[in-house]
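**Q** Mind looking at a prediction? Sequence and model below.
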Amino acid sequence: MRATMASPDLYARLTAEIVASGDATVEVPTPSTGETLHLLPQSSAADVLDATARARIAQLAWARAGFAERRRILLRAHDLVLERRELLLDLIQLESGKTRGQAFEEVFQAASVTRYNALSAKRALRGGARRGGIPTVLTASVRYKPKGVAGVITPWNYALSLAAMDVVPALAAGCAVVQKADDQGALSILALRRAFIDAGVPEALWAVVTGPAAEVGEAVTDVADYICFTGSTATGRKVAEKAGRRLVGASLELGGKNALLVLDDAEPIDAARGAAHAAFSAMGQLCVSVERLYVDRKVAGAFQRELVKRLQGAALGSDLEFGPDFGSLTSAAQLARVQSNLDDALAKGATVLVGGKARPDLGPWFFEPTVLTGVTPDMSVYADETFGAIASLYLVDGDAEAIVAANQSQYGLNASIFSGSLRHASRVADALDAGSVNINEGYRGSFSAVAAPMGGVKQSGVGRRNGHEGLLRFVEPVTVSRATGLIALPRTGTEYRTLVPVMVLVSKSLKAIRRA
């Protein structure tokens, strides 16, 4: 393993930028050894109020700076993210335990999101003329006004990329951001923020706070003009309730129990290799990763053999280089969660097809990628999100059975289909209840498509990030109408009596020429 570019001095410089007025700190471990990586300052509710007040002031100038200036700064930030990628990769790995290749997905995503929003914000948010209610008599135009301060609450699992996917469009739209970072991902976020500050983003415009969700997270949702939350469905419901009481908008990306369908015309070797990555990238600690495998019985034998071979031969490790195929779980709590779900399933009759053991010889929270068969509805792993190194495999007879099984979930975030026919796969995709569907890929197709909206249905969330939809979250549309004076609008009963026949004729004429 090569020496890391990160150091205690760097950790101290980065964490000094957290808005935290007190002396409280927490120890943050690294999954590679379980030892303390650094001490992280903890913010308070008062710190959130202070950060928000300063962000509001900074936002006024940032909004007035205009699209061209924001574009220039964000494109410079894009370049700095790529220039500093080795440091960012080190920090992601040290905090999350994922492999370097999977860490690079985060850096690539952050750069892509930044470039897209820098170049697309003006086109998406420039507004313009709309047809008035009475053509030539009334005009209408729409402009978009930044909402103010966005409150962004991000989890530990994909700290850098998920931060970028909410923070950057907010900045591009002219908003400020107060971000509540999870303790386990704060260094990655702070290093990303530093690249943006060095590119020209005012320091107060993007504030980072840390600390207990019950105090600091609540404070963010109490004051933000718009709320972005990524996390569990249970917590997302609470965020939605508060946003509803305050009458502010919110986008929520929540849990998933994502299904992968292997159709009868799939190439089973390729499908098995795709399934292995889709289920166990970041050790399954990804909202869009796969936990349910529905395999047509006609190709199941070859698929299972290749899946077992692939996972048994995979290299596990936490090296800071492009070597291991799979990394570590991120925390002791994650290891306990995976082991609990496995124990419950085995006690109730499930069978381990491959994996099934912790690997303390590699590190404190390593766990073999595990695939179960014989999973039944009375097992916790059947319907509940594991968010860890376990996937369940089911044999099905035909598309209809696979579709019904895939849709029998309270979640609907992501789905995957492997097939030898694009037409066949597309028909099945149309029948799936999911916010995104990937064909012959697990999640990276939709996840990397930053110009396309991403989000869930059912209990997997509301709202969308990415694409124009992701930018429109952060603005309020304002309609400005003007009376041209060509014809005076009626104000008295007599005037209405005179103009009603004219207005009826106008309405019929507009329909005749297909004008909306």
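**A** Right, received. Where do you want to start? Numbering: from 1, shown residues only.
**Q** hey, let's count contacts and neighbours off CA atoms from now on
**A** Fine.
**Q** Which helix or strand contains residue 498?
**A** Assigned by DSSP states H and E, residue 498 belongs to helix 493-512.
**Q** That should have said residue 276, apologies.
**A** helix 268-280.
**Q** packing partners for that helix?
**A** Helix 268-280 is packed against strand 258-262, strand 290-296, helix 300-312, strand 390-396, with contacts defined by 3 or more Cα pairs under 8 Å, 6 or more residues apart in numbering; DSSP states H and E.
**Q** so which of those is the most packed in?
**A** Greatest average neighbour count among those goes to strand 258-262 (a mean of 31), per mean count of other Cα atoms under 10 Å.
**Q** Okay, one more to line up with it:
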Amino acid sequence: MTKMISLQNTLLSSTRTVVRSQFQRRTFPRVIQSYTRLASTMAPQLKDPSLLKQNVCYVNGEWVSAKSGKTFEVHDPSTGKLIGTAPEFDEADTKTAIKAAASAFETFRHKTGRERSKLLRKWYDLMIENQDDLAKLITWENGKPMADAKGEVTYAANFFEWFSEEAPRIYGDVIPSSVPGNRVLTLKEPIGVCGLITPWNFPAAMVTRKIGPALASGCTVVAKAPGETPFTSLAIAELAHRAGIPAGVVNVITANANTPAVGQVLTTDPTIRKISFTGSTGVGKLLMKQCSSTLKKLSLELGGNAPFIVFDDADVDVAVAGAIASKFRSSGQTCVCANRIFVQAGIYDEFAKKFAEKVKTFKVGNGFEEGITHGPLIHDRAISKVEAHVRDAEKKGAKVVVGGNKMPELGPNYFQPTVITHMTTEMAMAEEETFGPVAGLFKFSTEEEVVKIANSSEVGLAGYFFSRDIERVHRVAEHLEVGMVGVNTGLISDPAAPFGGVKESGFGREGSLYGISEYQVTKMVTYGGMGKPLQK
């Protein structure tokens, strides 16, 4: 890799001299581009190679392999090349991790909020110090461009910072009693050992968003990393070790083929008192059913079908920028991506033209290449779903104005950023979450009409709308059946904001001051005999 970069720099240096021949003028840029592309397909060089943990998971403060010795392969979605292997944990391995977390809980729960705060703050500092390496791991196993990956690391670390500040501020209440002489107090206590199951689309942020509040409240965790992107979670676990998180408090395990079996253990073992899951609605329902046997507390952040509404009175340029940010972030692979873009008839053509022109400027490719704005999708199943939605829309009368096809010249998991007009509610994209770089534009006439269509979905995670009418802003924000609303913005995620949905998008909130309560129980204590007069 070093030699490749050196050769590339030599070629770049050569272009700074006067190039006299036409052949040189044509050839040098092509050669440089060729070497840049070749270099991007090679393994990234980490400043700290020890952050790449292969064939081991983090259990009880130690790096251990699966008892069976089995592993699974993890591949780069950009190139299809092997990144490495991770342990295939099974039921017995998972129970060992649960046992370690249960043992650690007996001590960790009694640490003061200030002590837990300092541990989380140290963990935050280490993530920021190692931001470049963590971003490289994210780009390598997830595919998103380096700029996006660095942004995710900052976002992920900020959950540790936020909850480090919440940990010392866990308060109960004093409640006036209706019984003379009694005093009622409430105590906020950690719920216990928590099972955390995270997705691949934000391999750093999803794990910190769950671990941060759990540790702040005094809980211990067993976190199951996603099979597609395990190495980011394992690197974060290594930083937990360096931060001095006590053994057994944080346990990070991996599985691929054994994922259903591991999930079964986490949801049925009585030692686990809470499950937090981010993923599809179908899997969320299955986990909820499994949890019923032991009545665990649940937080579920599930699928979405986000409406994005642009009214006639909106600033079109602001709305276009918001739609770009919401729809195409991480190549459309986020649960809060705009999935149905509704534009009022009066500005539909103007919006569609400006939106399409912006999408045409995107540069798709390997996330390690300079200037790349959008990377690959995570795997071939994602590609198949995206293509199916585009073909379904075309078949039913929609018009593809930008993109619409795979990009095999880049690799098997690339799809062109796509804009489709003349969408109707009969098309698959209106009902299903695309989870890819495809924007379908629907035309509507009235506010009442679009709100009704937006609310027709069975899920309700996020929604967006753009308007400069203050009365409409309040009215529509209250009538949209979603857990989160973005008004004149396409970005709503923030550690300070409560994240979660309604309907079949799940329940519970992550981040914010509300997020820590998901990992607590409220204990009521009534004191009698408190009304006696003072003794003389």
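**A** Here it is on my side, so go on. Nothing here was measured: the structure is a model prediction, and the numbers come from that model.
**Q** thinking again about what came up before, what residues in the second structure pair up with the helix holding residue 276 of the first structure?
**A** Using TM-score structural alignment, helix 268-280 of the first structure corresponds to residues 316-328 of the second structure.
**Q** So which bits of that stretch are buried?
**A** Neighbour counts over stretch 316-328 of the second structure (16 or more other Cα atoms under 10 Å) mark 316, 319, 320, 321, 322, 323, 324, 325, 326, 327, 328 as buried.
**Q** and it, how far from the chain's centre?
**A** Centroid separation for stretch 316-328 of the second structure versus its chain: 20 Å, with Cα atoms, centre = their mean, to the nearest Å.
**Q** ok, whatever residue of the first structure lines up with residue 357 of the second structure - contacts?
**A** Matched by TM-score structural alignment, residue 357 of the second structure corresponds to residue 309 in the first structure. If you count contacts by Cα atoms under 8 Å, 6 or more residues apart in numbering, residue 309 of the first structure has none.
**Q** Quickly note the distance from residue 309 of the first structure to residue 273 of the first structure.
**A** If you measure residue 309 of the first structure against residue 273 of the first structure using Cα to Cα, to the nearest Å, the figure is 10 Å.
**Q** cool, residue 18 of the first structure as well?
**A** Going from residue 18 of the first structure to residue 273 of the first structure by Cα to Cα gives 42 Å.
**Q** One more: residue 108 of the first structure?
**A** 22 Å.
**Q** Quick one: end-to-end length of stretch 40-51 of the second structure, please.
**A** The stretch stretch 40-51 of the second structure measures 20 Å between its terminal residues, going by Cα to Cα.
**Q** and that stretch, how far from the chain's centre?
**A** With Cα atoms, centre = their mean, you get 23 Å for stretch 40-51 of the second structure.
**Q** my guess is residue 35 of the first structure contacts residue 95, does it?
**A** No: in this structure, residue 35 of the first structure is not within contact of residue 95 by Cα atoms under 8 Å, at 11.3 Å.
**Q** So between the two, which is more surrounded?
**A** More crowded of residue 35 of the first structure and residue 95, by other Cα atoms under 10 Å: residue 95, with 25 against 12.
**Q** Residue 185 is in contact with the more buried one, correct?
**A** Yes: using Cα under 8 Å, residue 95 of the first structure is in contact with residue 185, at 6.1 Å.
**Q** Doesn't residue 189 of the second structure belong to a strand?
**A** Yes: Residue 189 of the second structure: assigned to a strand according to DSSP: H, G, I helix; E, B strand; the rest coil.
**Q** what's the neighbour count on whatever residue of the first structure lines up with it?
**A** Aligned counterpart of residue 189 of the second structure in the first structure: residue 145 (TM-score structural alignment). Look at residue 145 of the first structure: counted by other Cα under 10 Å, it has 18 neighbours.
**Q** so what's residue 145 of the first structure up against?
**A** Listed by Cα under 8 Å, 6+ apart, the contact partners of residue 145 of the first structure are 475, 476, 477, 478.
**Q** Next one: residue 248 of the first structure relative to residue 479 of the first structure, how far apart?
**A** Note on residue 248 of the first structure: its distance to residue 479 of the first structure, by Cα to Cα, is 19 Å.
**Q** Matching residue 299 of the first structure against the second structure, which residue comes up?
**A** The alignment partner of residue 299 of the first structure in the second structure, by TM-score structural alignment, is residue 347.
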